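Asks: Fold the following for me, if possible:
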Amino acid sequence: MLKVEKGMMNMEGTIELFESLRTELINDYDATKGSIFGHKGLKVQGKVFMFYNESNIVVKLNPTDVEAALKLTGAKNFDPMGGKPMREWVEIPYGDNQQWFNFSLKGMAYVKSLIK
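Replies: Reported below is the predicted structural model:
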């Protein structure tokens, strides 16, 4: 699981946290490197389930998990073009080690469930 020192909330710190999370999910789970919208991300079975965007992670989630994620301080539906948010994709700011890790696993499981 991710380990972080207090104060690593700036952009540089969140990039390091993202890279650590990405490495863990690749090494210990069924994730592979990928990208979307020009951002570093993760795929499962060829489909992107999470990526890094301006100090946040963006995760594809099922409706129940979207609702839970949107209750987090600063979380919002991802809106790449401005004006039409993507309802299954939630942008989650760094809150604590478990927050990014747990939602990443939920995103991976959700995307796997969509693959036939």
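Asks: CA atoms for contacts and neighbours, from now on please.
Replies: Will do.
Asks: How about residue 11, nearest residue that isn't a chain neighbour?
Replies: residue 55 (5.0 Å; Cα to Cα, 6 or more residues apart in numbering).
Asks: Could you report the separation of the one you found from residue 74?
Replies: 12 Å (Cα to Cα, to the nearest Å).
Asks: Also residue 87?
Replies: For residue 87, the distance to residue 74 equals 16 Å [Cα to Cα].
Asks: elements contacting the helix or strand hosting residue 26?
Replies: Using DSSP states H and E, residue 26 sits within helix 11-28. If you count contacts as 3 or more Cα pairs under 8 Å, 6 or more residues apart in numbering; DSSP states H and E, helix 11-28 packs onto strand 32-36.
Asks: please give me the structure for this one as well, since I'd like to look at both together:
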Amino acid sequence: MTRRAPDQPEDRFAALVEELADLDGVTPPGAGPGRRFGSDALKADGHIFAMLSADRLVLKLPRARVDELVAAGEGTHFDAGKGKPMREWLALDPASELPWPQLAHEAYAFVHP
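Replies: All right, here's what the predicted structure looks like:
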């Protein structure tokens, strides 16, 4: 029997969703119509602020904060597959030890001031 490690990205994201689900205006993944972009993301008032993409936590943060984290080697600018990195989106490096909940709260505060 194969057992998943408790720190798998899917498990960490599920724990993050559970932690943030009760915040004002938050919609958890899967709530809403269809399977379109953002259907597996955390949203605040309809705005995506955190999602899991290719096993990486992706967060919407102020451009200066994203630039700071990229410069520190904590991640990269997220590219949604269009060949153009998005300035206000961070794809956290899987090796980063930054706490997911803290970053997700920052992202929530950015889209839900």
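Asks: Now the TM-score, please.
Replies: TM-score of the superposed chains, computed with TM-score structural alignment, normalised by the length of structure 2, equals 0.75; 102 aligned residues with a Cα RMSD of 2.3 Å.
Asks: Now do the shared contacts for residue 55 and residue 74 of structure 1.
Replies: Counting by Cα atoms under 8 Å, 6 or more residues apart in numbering, the shared contacts of residue 55 of structure 1 and residue 74 are residue 93.
Asks: Residue 62 of structure 1 against residue 112, yeah?
Replies: No. Between residue 62 of structure 1 and residue 112 there is no contact under Cα atoms under 8 Å: 11.3 Å.
Asks: how near is the closest residue in space to residue 69 of structure 2 that isn't next to it in sequence to residue 103 of structure 2?
Replies: Nearest residue to residue 69 of structure 2, sequence neighbours excluded (Cα to Cα, 6+ apart): residue 75, at 6.5 Å. Using Cα to Cα, we find residue 75 of structure 2 at a distance of 12 Å from residue 103 of structure 2.
Asks: So the two - more neighbours on which side?
Replies: More neighbours surround residue 75 than the other of residue 75 of structure 2 and residue 103, with 22 against 18 (other Cα atoms under 10 Å).
Asks: that older thread, who has more neighbours, residue 55 and residue 74 of structure 1?
Replies: Neighbour count, other Cα under 10 Å: between residue 55 of structure 1 and residue 74, residue 55 has more, with 19 against 13.
Asks: in structure 2, which spans are helices?
Replies: Here structure 2 has its helices, by DSSP state H, at 9-20, 63-71, 100-111.
Asks: Now do the buried residues in the shortest one.
Replies: Burial within helix 63-71 of structure 2, assessed by neighbour count using 16 or more other Cα atoms under 10 Å, is assigned to 65, 66, 67, 69, 70.
Asks: Reformat these as JSON lines; add distance to residue 38 of structure 2.
Replies: Converted to JSON lines, the buried residues of helix 63-71 of structure 2 look like this (distance: Cα to Cα, whole Å):
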{"residue": "65", "distance to residue 38 of structure 2": "22"}
{"residue": "66", "distance to residue 38 of structure 2": "20"}
{"residue": "67", "distance to residue 38 of structure 2": "23"}
{"residue": "69", "distance to residue 38 of structure 2": "23"}
{"residue": "70", "distance to residue 38 of structure 2": "23"}
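Asks: now for those residues, which pair is the farthest apart?
Replies: By the measure Cα to Cα, 65 and 70 form the most distant pair in those, at 8.6 Å.
Asks: Perfect, I'm done here.
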